[in-house]
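Asker: mind looking at a prediction? Sequence and model below.
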Amino acid sequence: MSRDRLLAVLDADVDPLIGRGWVAAGTVVEARVDGTRAQVVIELGFPAAGVHEQLAERLRGVIRAGAGLDAEVEIRSRIASHAVQKNLQPLPEIRNIIAVASGKGGVGKSTVAVNLALALHTEGARVGILDADIYGPSQPRMLGSRDKPTSPDGKHMNPIIAHGLQAMSIGFLIDEAQPMIWRGPMVTQALNQLLGETRWRDLDYLIVDLPPGTGDIQLTLSQRIPVSGAVIVTTPQDIALLDARKGLEMFRRVEVPVLGIVENMAWHVCSNCGHHEAIFGSGGGERLAAECGSELLGQLPLDLRIREQADGGCPTVAADPQGELAQRYRGIARLAAARLAYGVRDAAFPSIEMTDD
């Protein structure tokens, strides 16, 4: 059995996370054949520690069926910087910035953002989270920290370390009950300082928890800050979907790839009888993704545990990383990071045909 045959077998297998064959995706860093045995090393462009062994076992089966070889398969990950907006460059110490946005408030965006960050960390990445909601910072409470940032030189701040994440928020600098009565320019200046004056250290991903809407903060982020991709959070109800669509189109206009849509509060399970009920409607996130040429990254339930864990300072992925709810967040994180690494679906435009009629 030749090496070329082994590579052909690998390239014929299309993994749903990557969307193409292993060779075409550039993931095969080693493929050797020694008699009846093969040695294969796959290097993913996204963190996926939770499924490394599962992927390896599946590939062993693919190689056995397609090439008749027993195989040793190693799966590892290496995360690179990805393209950002024109005229901007990735920031030092931050390979990728992912914005988590929503068109309106109350859809659970901050809870999704912190659990997405924790999920990427649990999958093996170095992750930070920036709370860009200057008026209503919530990450300090969700991360269970009221520590004040320290400064090594009077000009820069060390991030707060919580649950393995590097974190920064205006909430770490002010009293929890203090209102931020600032006009737009002061808010955007505060965002620039929180990002630029924090001593982030060797991050694969910085998750930016945006305020709802498409205002000053979003405009600053899209014009001045190198963003690799965005995730849109919505609930299934029609009014939330209308606003989510605006957020999605805003990122597309400024040439930031939308990695996909997360449908939060997709259903509720009664804690007494176990009945599933779609309180806010059903299928909204999937419809929005189809209409906008995007992808539904995953659905999350309206679950009392998610609220209690976030309010208690230990979000779901940190509280129970192997639990069913955490596995949903981890699946969303893997898929979003894979779309960043290997490309997202383009919006569907009608074809135009030119005739002589």
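Answerer: Happy to help now that I have it.

Asker: can we go C-alpha only for contacts and neighbour counts from here?
Answerer: Noted.

Asker: show me where the stretch 101-250 of the chain has strands.
Answerer: Under the criterion DSSP state E, counting those that start in this stretch, the stretch 101-250 of the chain contains strands at 127-131, 160-162, 165-169, 205-209, 229-234.

Asker: ok, second structure coming up, stack it against the first:
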Amino acid sequence: MASEVARPENAPQHCPGTESEEAGKASACAGCPNQQICSTAPKGPDPGIALVKDRLEAVQYKILILSGKGGVGKSTVTGLLSRALAKSDSEKNVAVLDIDICGPSQPRVMGVVDEQVHQSGSGWSPVYVDDNLSVMSIGFLLGSPDDAIIWRGPKKNGMIKQFLSEVDWGKLDYLLIDTPPGTSDEHLSAVTYLSQANLTGAVIVTTPQEVALLDVRKEIDFCRKTKINILGVVENMSEFICPCCQKSSQIFKANTGGAEKMCQDLNVPFLGSLPLDPKVAKSCDNANDCFEEISDSPVLTALENIVKNLTAKCNEK
């Protein structure tokens, strides 16, 4: 798999991969803008893989949070899951790693947008949200939240390598890795660097409508091709909860049965559904802890069930 996932940005379809002895020399390399770089670069396994393995040895469960399409609430679900896991047992240590390089959302979602990262001899120190909940994101390294990250694939991949190998998490029970939508450079880099780190698996977030499920099927195929264990699918925004009367209604109609039916068809675990509660959305936008602010929300009740199912899947691993 290494030669496949180490393909450079804009590589031709039959790219031999940067670790191959044929890198930059094969017929498929003709015309590739990276041909000269690949032909002269050192070959062999990326030493970063071993560094990541050593750094994450004290992390029990390492979970990728994926989505096929943007806008399904993946980052919000990641933040809610991390808070729910941390609050379910104060003895458990939970962390979130935000590798959505161009759209880092976790500093805002977790309510630590004004914090800064500190570096010591043991590496970068994550930002603590609670005593047992921490987060790391490139958002902490920007001069302003409005600064754009305009990087090509190799630079983004280098940043992901740094996050995985240089953050001093300490001993963790859960590390949730928030990824960008799709199946692109960031995902391939994460899979490569975690290939020897005993990755627990992936949670895939979707919404009920078919246009989102189409892309989630591709995400499931990506996991199977890269041999990532699928812990389950979370259906977000399954219904809308009116903030006035508390009645529910469907905004994204599940014309084909929604995520649960798709999971049955593809033999994938279904972890549960989360309703859309405007009060929770507002709480996250305002960088507040919705567990303290609106503890009676049906979203939090649904989260309890999802966390129960997720922890059971992790324990099976």
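Answerer: Looks like it arrived, so ask away. Fair warning: this is a prediction, and the values are worked out from it, not measured in the lab.

Asker: for the two chains, what TM-score is obtained?
Answerer: Laid over one another, the chains give 0.76 as their TM-score (TM-score structural alignment, normalised by the length of structure 2), with 256 aligned residues with a Cα RMSD of 1.9 Å.

Asker: let me have the strands of the stretch 101-250 of structure 1 in a markdown table, extended by mean neighbour count and distance to Leu88 of structure 1.
Answerer: Below are the strands of the stretch 101-250 of structure 1 laid out as a markdown table (neighbours: other Cα atoms under 10 Å; distance: least, Cα to Cα, whole Å):
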| stretch | mean neighbour count | distance to Leu88 of structure 1 |
| --- | --- | --- |
| strand 127-131 | 27 | 19 |
| strand 160-162 | 19 | 27 |
| strand 165-169 | 25 | 22 |
| strand 205-209 | 26 | 16 |
| strand 229-234 | 27 | 14 |
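
Asker: mind putting these into a markdown table with distance to Arg37 of structure 1?
Answerer: Formatted as a markdown table, those follow (distance: least, Cα to Cα, whole Å):
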| stretch | distance to Arg37 of structure 1 |
| --- | --- |
| strand 127-131 | 38 |
| strand 160-162 | 45 |
| strand 165-169 | 41 |
| strand 205-209 | 37 |
| strand 229-234 | 40 |
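
Asker: report the mean deviation for the lengthiest helix in structure 2 after fitting onto structure 1.
Answerer: In structure 2, taking DSSP state H as the definition, the longest helix is helix 298-316. With mean Cα distance after the TM-score superposition for structure 1, helix 298-316 of structure 2 departs from structure 1 by a mean of 1.6 Å once superposed.

Asker: how about the helices in structure 2?
Answerer: 2-5, 35-40, 47-55, 74-88, 106-109, 153-166, 185-193, 210-225, 258-266, 278-285, 290-293, 298-316.

Asker: now these in TSV, with mean neighbour count?
Answerer: Putting these into TSV (neighbours: other Cα atoms under 10 Å) gives the following:
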stretch	mean neighbour count
helix 2-5	18
helix 35-40	16
helix 47-55	17
helix 74-88	22
helix 106-109	23
helix 153-166	18
helix 185-193	22
helix 210-225	18
helix 258-266	17
helix 278-285	16
helix 290-293	14
helix 298-316	16
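
Asker: got a list of what Leu199 of structure 2 touches?
Answerer: Tyr61, Lys62, Ile63, Ile228 (Cα atoms under 8 Å, 6 or more residues apart in numbering).

Asker: and the third one, what pairs with it in structure 1?
Answerer: Using TM-score structural alignment to pair residues, one finds that Ile63 of structure 2 aligns to Ile98 in structure 1.

Asker: I'd assumed Val231 was in contact with that match.
Answerer: Yes - taking contacts as Cα atoms under 8 Å, Ile98 of structure 1 lies within contact range of Val231: 7.3 Å.

Asker: remind me, longest strand of structure 2?
Answerer: Ordering each strand of structure 2 by length in residues (DSSP state E) puts strand 230-241 first.

Asker: so where is that one in structure 1?
Answerer: By TM-score structural alignment, strand 230-241 of structure 2 lines up with residues 258-269 in structure 1.

Asker: which strands and helices sit next to the longest helix of structure 2?
Answerer: Where contact means 3 or more Cα pairs under 8 Å, 6 or more residues apart in numbering; DSSP states H and E, helix 298-316 of structure 2 is packed against helix 74-88, strand 230-241, strand 270-276.

Asker: redo that, cut-off 10 Å
Answerer: strand 59-66, helix 74-88, strand 201-206, strand 230-241, strand 270-276, helix 278-285, helix 290-293 (3 or more Cα pairs under 10 Å, 6 or more residues apart in numbering; DSSP states H and E).

Asker: comparing the first one with structure 1, how large is the average distance?
Answerer: With the two structures superposed, strand 59-66 of structure 2 lies on average 0.9 Å from its match in structure 1, counting by mean Cα distance after the TM-score superposition for structure 1.

Asker: follow-up on the earlier one: name the residues contacting each of Ile98 and Val231 of structure 1.
Answerer: Ala113, Ile207, Pro257, Val258, Leu259, Ala336 (Cα atoms under 10 Å, 6 or more residues apart in numbering).

Asker: and the fourth one, how far from Ile98 of structure 1?
Answerer: Computed with Cα to Cα, to the nearest Å, the distance linking Val258 of structure 1 and Ile98 of structure 1 is 10 Å.

Asker: which residues do the two both contact?
Answerer: By Cα under 10 Å, 6+ apart, the residues touching both Val258 of structure 1 and Ile98 are Ser228, Gly229, Ala230, Val231, Ala336, Leu340.

Asker: and the third one, how far from Tyr342 of structure 1?
Answerer: Ala230 of structure 1 sits 15 Å away from Tyr342 of structure 1, taking Cα to Cα as the criterion.

Asker: could you do the fifth one as well?
Answerer: With distances taken as Cα to Cα, Ala336 of structure 1 is found 10 Å from Tyr342 of structure 1.

Asker: what about Asp114 of structure 2, neighbour count?
Answerer: Applying the criterion other Cα atoms under 10 Å, we find 11 residues in the vicinity of Asp114 of structure 2.

Asker: contacting residues for it?
Answerer: By Cα under 10 Å, 6+ apart, the neighbours of Asp114 of structure 2 are Pro107, Arg108, Gly139, Phe140, Ser144, Pro145.

Asker: picking up where we left off before, could you dump the helices of structure 2 into CSV with distance to Gln116 of structure 2 added?
Answerer: Formatted as CSV, those follow (distance: least, Cα to Cα, whole Å):
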stretch, distance to Gln116 of structure 2
helix 2-5, 32
helix 35-40, 35
helix 47-55, 22
helix 74-88, 19
helix 106-109, 10
helix 153-166, 15
helix 185-193, 23
helix 210-225, 33
helix 258-266, 38
helix 278-285, 20
helix 290-293, 23
helix 298-316, 29
